[in-house]
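Chemist: Fold the following for me, if possible:
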Amino acid sequence: MSSGFPWLTALIVLPLLGAAAVWALPATRRRLVRPVALGFSLAEVALAVGAVLSFDTAQAGVHQLVETHSWIPALGVSYAVGVDGVGLLLILLSVVLVPLVLLAAWNEQGSTKEVVSGQLRHYMALILLTQVFMVAVFAARDVFLFYVLFEAMLIPVYFLIGQFGGVRRRYAAVKFLLFSLAGGLVMLVGVIALYLEGPGGPQGFLTENLAGLDLPVGVERWLFVAFFLAFAIKAPMFPVHTWLPDAAEQAPAGTSVLLVGVLDKVGTFGMLTLCLPLFPNASTWAAPVIIVLAVISILYGALLAIAQQDLMRLIAYTSVSHFGFIVLGIFAFTSLSVAGSSFYMVNHGLSTGALFLIAGYLISRRGSRKIADFGGLQKVVPVLAGSFLVAGLSALSLPGLSTFVSEFMVLIGTFARDRPAAVVSAFAVVLAALYILLTYQRIFTGPVRDGLETMPDLNAHERWAVGPLIALMLVVGFYPAPALEFVNEPAQITLDQVGMQDVPSTVLVDDSAATEGSDK
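Modeler: This next block holds a predicted model:
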């Protein structure tokens, strides 16, 4: 379903223009870096609102705002973009997070000398460039275009980690790049093989032209494995997750927000929108093994989070656990679990994004990532402490906060299909309470540690960065219905694509009534 205005192309081009404008600022105008970058990101928010208003939620399972133009006709490659409800929600997530990350960077990268030298200019331009790829990859409807964006987004993130990160930033950046490139290389083989098996022609890479192919069983399974491995690394899932803790530990807090809050969703989004519709039989064939790996990820990530002494690594391992829930819901193949996973991708971005930002504020004030170096801060920085508590309670799925709805949907939907997996995964709720509440206790309660008595609370810029995320967690937690309109129909269409149906409800019939009915 096309629209008169090219909303998605505009959303892709605008941050690209913003990055170019920031880089082009002359040395005498470098003090305009912050307002120019923030201005472009807020204009992107306004543009995204227009796209949402042009989207028909009654047909959320259909690609809308569609644009298709021939790109490389000799190879069958098109510039084809369009979004269903899930893709639009993830674009909205990235559009909302970027200005908040830029606000956080106001002081994160922030002395006047650094602004003049251009360090902040490069950082903010790279953030805007990252936004280009985030929006584009969630809108891509051409498999080759998706692959190009999937790989290209590594470039700005590599520099964000390697240039602006911590002491071991180069090691973390190279490890992130090597893992991602390895997955991308395997995926490239799958992309080529899929095209050769497909209908060919000038639009041979369009997802709608590749869905429903009658592939040989062995070919379909190998192609599924090629795509799934790349997405599992990106997600990240156990056992190909090991790049994430190092990247999150060494990256600037704002970079971690985008890396874990948005970019890693490309993995689970790819599973949902490419693996399932392109390889439906292979998806159901692999589902039992993937569910086991998802459950392992859920428990493994939660247990390792409890054991962490580094605050950033702790948040990274909680994400391994949360991504396990998302993958579990996708491959449980019920409309409730798939819708819950789609919704979980957004809610995880809100809670984890807030946790990374708040952790960054704590670390910049203390000069240490070690949890043991904090203590008693609830009395010193009450706003910061309260913000951490709300974000943490959302991460552990407290009722009334956004993540609860999506996690509950995943567990209930999975229980209908695979009761053991749902029951075992539910133990992670208890583990989440442990790693969040114990961390809060160690950092914010008890006597104030020496040297922390004068720690400043959140300033105006920092409150504007964290405040909208806290507000969204509360609003979506109490009234999730508008957001669910974007994910319910796509979930049902996903089930139809893989040939699955919801498990019928079990109705308990009174024995006497049943006997009476049989006598009649």
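Chemist: C-alpha only now, for contacts and for neighbours.
Modeler: Fine.
Chemist: The longest helix along the chain - contacts with which helices or strands?
Modeler: In the chain, taking DSSP state H as the definition, the longest helix is helix 335-366. Under the contact criterion of 3 or more CA pairs under 8 Å, 6 or more residues apart in numbering; DSSP states H and E, helix 335-366 touches helix 85-108, helix 253-258, helix 311-332, helix 382-395, helix 402-417, helix 460-478, helix 481-484, helix 488-497.
Chemist: so that helix versus helix 311-332, what angle?
Modeler: 170 degrees (axes from the mean of the first three to the mean of the last three CA atoms, to 10 degrees).
Chemist: So what's the gap between the helix or strand encompassing L160 and the chain middle?
Modeler: Using DSSP states H and E, L160 maps to helix 154-164. Relative to the chain's own centre, helix 154-164 is displaced by 18 Å; criterion: CA atoms, centre = their mean, to the nearest Å.
Chemist: What's the first helix or strand after that helix?
Modeler: That would be, after helix 154-164 and using DSSP H and E, helix 169-197.
Chemist: List the buried residues for the helix or strand that that following helix is followed by?
Modeler: Once the chain leaves helix 169-197, the next helix or strand it forms, by DSSP H and E, is helix 207-210. Neighbour-count burial for helix 207-210, counted by 16 or more other CA atoms under 10 Å, picks out T207, L210.
Chemist: returning to what we had before: could I get the helices and strands packed on helix 335-366 as CSV with distance to I233?
Modeler: What follows is these, written out as CSV (distance: least, CA to CA, whole Å):
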stretch, distance to I233
helix 85-108, 19
helix 253-258, 16
helix 311-332, 11
helix 382-395, 22
helix 402-417, 22
helix 460-478, 27
helix 481-484, 28
helix 488-497, 22
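Chemist: how near is F159 to L194?
Modeler: 32 Å (CA to CA, to the nearest Å).
Chemist: Compare those two and say which is more crowded by neighbours.
Modeler: L194 (23 against 18; other CA atoms under 10 Å).
Chemist: Next, the structure of the following sequence, for comparison with the previous one:
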Amino acid sequence: QFFLFWELELLPMFFLISQWGSGRRLYSATKFLLYTLAGSALMLVGFLVIGFGAHTFDIEALTKAPPQETVVPMAIVFWAIMLAFLVKLPVFPLHTWLPDAHTDAPTAVSVMLAGVLLKMGGYGILRIVLPLMPNEVHDFSKVLATIAGFSVIWVAIITLRQTDLKRLVAYSSVSHMGYVLLGVSALGPVGLSGAALQMFTHGCITGLLFVMVGMIYDRTHTREISQLRGLMHHMPLIGTVFIVAGLASLGLPAMSGFVAEITVFLGSIGPHPAATMAAVFGVVLSAGYILWTIERILHGPKTHDFHDLTDARKWWELTAMGILVVAIIGVGIWPAVLTDTVRMGIEPIAKIVEAAP
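Modeler: Predicted coordinates:
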């Protein structure tokens, strides 16, 4: 059932991008489909090996008695399933489908990609990989942490080079999903809770950034950062909310991004100090490209290239911004509203992983 519904989301997303997108929409949609199908093929093979080896596909039964002996070594099964989830997460070097999909997708679809679709990868790791293969997770935790740290740093450096505003947000999304994998690799309740928190906050923050980019594009008809100047003079509300989303993305205290990232760091610093320090440096790089982008597009002299630009006034624009801003600041000020719920779901998984020899 998990695999069936995992596959069912592919076709709607393919058509949403290919039919209602822009630019190279068919190329981007096809690339998304091929990447995900390749990962799904590996996942299906892994599931079949586990199911036939344990004589059941029931997740609860497999969690209570994880398969030990299969026709294929469990290490290979682990990576077959893990790669499928890493494609969807995504992390370097399996991320190249995402910037194209985000860039050519409509704003609403980009929000859906950031807020829902990417989280399927993290959910699959927490719900399937950790409970069913705790021994293999322990064996390869340092490899996962290394991938996470490198993904955060490398993709953040790539983000610094972007000239398209939407593509910049897309690459920053990939960089920040590396924190999810870092939290998972810690294998403790704190790190796993941080990973779950990061999935929620990433969806809110990156979703809000895509909403703001969409509003800016609708009014200026360009996403080229070099052509956007002094927008704060024309659209103060849109500019202010963009700043809030940007500061939340770089982990400013009193915002949800800070809560998630500090929880991940606290959980991972013990088992993986080098990867954690790399991820912390990733926060510095995030501050670099976010603050630089804010300075370039919002501040500076008022440009005469844009005429009659209107601020956010439509009810759906105000509603979308309001809900996401309240969620970001609300969780940042009162994290217990989310952490208590996350803890209830994470603790059973953490106990299974910690009990593994």
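Chemist: circling back to that earlier point, check which residues of whichever helix or strand comes after the longest helix of the first structure are buried.
Modeler: Sequence order places helix 377-380 as the next helix or strand after helix 335-366 of the first structure, per DSSP H and E. Across helix 377-380 of the first structure, burial judged by 16+ other CA under 10 Å covers L377, Q378, V380.
Chemist: Under the alignment, what does the first one map to in the second structure?
Modeler: Per TM-score structural alignment, the equivalent position to L377 of the first structure in the second structure is L231.
Chemist: which one is A327 of the second structure nearest to, not counting chain neighbours?
Modeler: C204 (7.3 Å; CA to CA, 6 or more residues apart in numbering).
Chemist: how close does the equivalent of P348 of the second structure over in the first structure sit to I290 of the first structure?
Modeler: Aligning on TM-score structural alignment places P348 of the second structure opposite I493 in the first structure. According to CA to CA, I493 of the first structure and I290 of the first structure sit 21 Å apart.
Chemist: Between these two, which is the more surrounded one?
Modeler: Ranked by neighbour count (other CA under 10 Å), I493 of the first structure and I290 place I290 first, with 22 against 15.
Chemist: what range in the second structure does the host helix or strand of that one sit on?
Modeler: Assessed by DSSP H and E, I290 of the first structure sits inside helix 280-307. Here helix 280-307 of the first structure aligns to the second structure at residues 134-161, judged by TM-score structural alignment.
Chemist: in the matching stretch, what's buried?
Modeler: 134-138, 141-142, 144-153, 155-157, 159-160.
Chemist: And L192 of the second structure, how far from A320 of the second structure?
Modeler: Taken as CA to CA, the span from L192 of the second structure to A320 of the second structure is 29 Å.
Chemist: Settle it for me: which of these two has more neighbours?
Modeler: Each of L192 of the second structure and A320 has its neighbours counted (other CA under 10 Å); L192 has more, 29 against 14.
Chemist: Per the alignment, name the residue of the first structure opposite the more buried one.
Modeler: Under TM-score structural alignment, L192 of the second structure pairs with V338 in the first structure.
Chemist: try V264 of the second structure
Modeler: Counting by TM-score structural alignment, the partner of V264 of the second structure is V410.
Chemist: Without its sequence neighbours, what residue ends up closest to that match?
Modeler: Closest to V410 of the first structure by CA to CA, 6+ apart is S337, at 4.2 Å.
Chemist: again with V211 of the second structure
Modeler: Using CA to CA, 6+ apart, the nearest residue to V211 of the second structure is T107, at 6.4 Å.
Chemist: quick one: the one you found from W20 of the second structure, how far?
Modeler: In terms of CA to CA, T107 of the second structure sits 10 Å off from W20 of the second structure.
Chemist: And the two? Which one has more around it.
Modeler: Using other CA under 10 Å, the more surrounded residue of T107 of the second structure and W20 is T107, with 22 against 14.
Chemist: Was I right to think the more buried one contacts L208?
Modeler: No. Contact criterion CA atoms under 8 Å: T107 of the second structure and L208 do not qualify, at 10.4 Å.
Chemist: got the angle for the longest helix of the first structure vs helix 402-417?
Modeler: Using the same axes, to 10 degrees: helix 335-366 of the first structure against helix 402-417 is 140 degrees.
Chemist: in the superposed pair, what's the mean gap between helix 335-366 of the first structure and the second structure?
Modeler: Comparison of helix 335-366 of the first structure with the second structure after fitting gives an average deviation of 0.7 Å (mean CA distance after the TM-score superposition for the first structure).
Chemist: tell me the contacts of the corresponding residue of the second structure for G446 of the first structure?
Modeler: Here G446 of the first structure is matched to G300 in the second structure, going by TM-score structural alignment. Contacts for G300 of the second structure were tallied using CA atoms under 8 Å, 6 or more residues apart in numbering; they are R229, G230.
Chemist: Surely G300 of the second structure is within a strand?
Modeler: No. Counting by DSSP: H, G, I helix; E, B strand; the rest coil, G300 of the second structure falls outside a strand, being coil.
Chemist: Just the buried positions in stretch 212-222 of the first structure, please.
Modeler: For stretch 212-222 of the first structure, using 16+ other CA under 10 Å, the buried residues are L213, L215, V219, E220, R221.
Chemist: how far does that stretch sit from the chain's center?
Modeler: On the basis of CA atoms, centre = their mean, stretch 212-222 of the first structure sits 29 Å off its chain's mean C-alpha point.
Chemist: what's the answer for stretch 259-272 of the first structure, then?
Modeler: On CA atoms, centre = their mean, the centre of stretch 259-272 of the first structure falls 5 Å from the chain's centre.
Chemist: Not including adjacent chain positions, what is the nearest residue to S351 of the first structure?
Modeler: Using CA to CA, 6+ apart, the nearest residue to S351 of the first structure is A391, at 5.2 Å.
Chemist: Quick check: the gap between the one you found and V77 of the first structure.
Modeler: 42 Å.
Chemist: okay, the two: which has more neighbours?
Modeler: More crowded of A391 of the first structure and V77, by other CA under 10 Å: A391, with 26 against 22.
Chemist: Residue in the second structure paired with that one?
Modeler: Per TM-score structural alignment, A391 of the first structure is aligned with A245.
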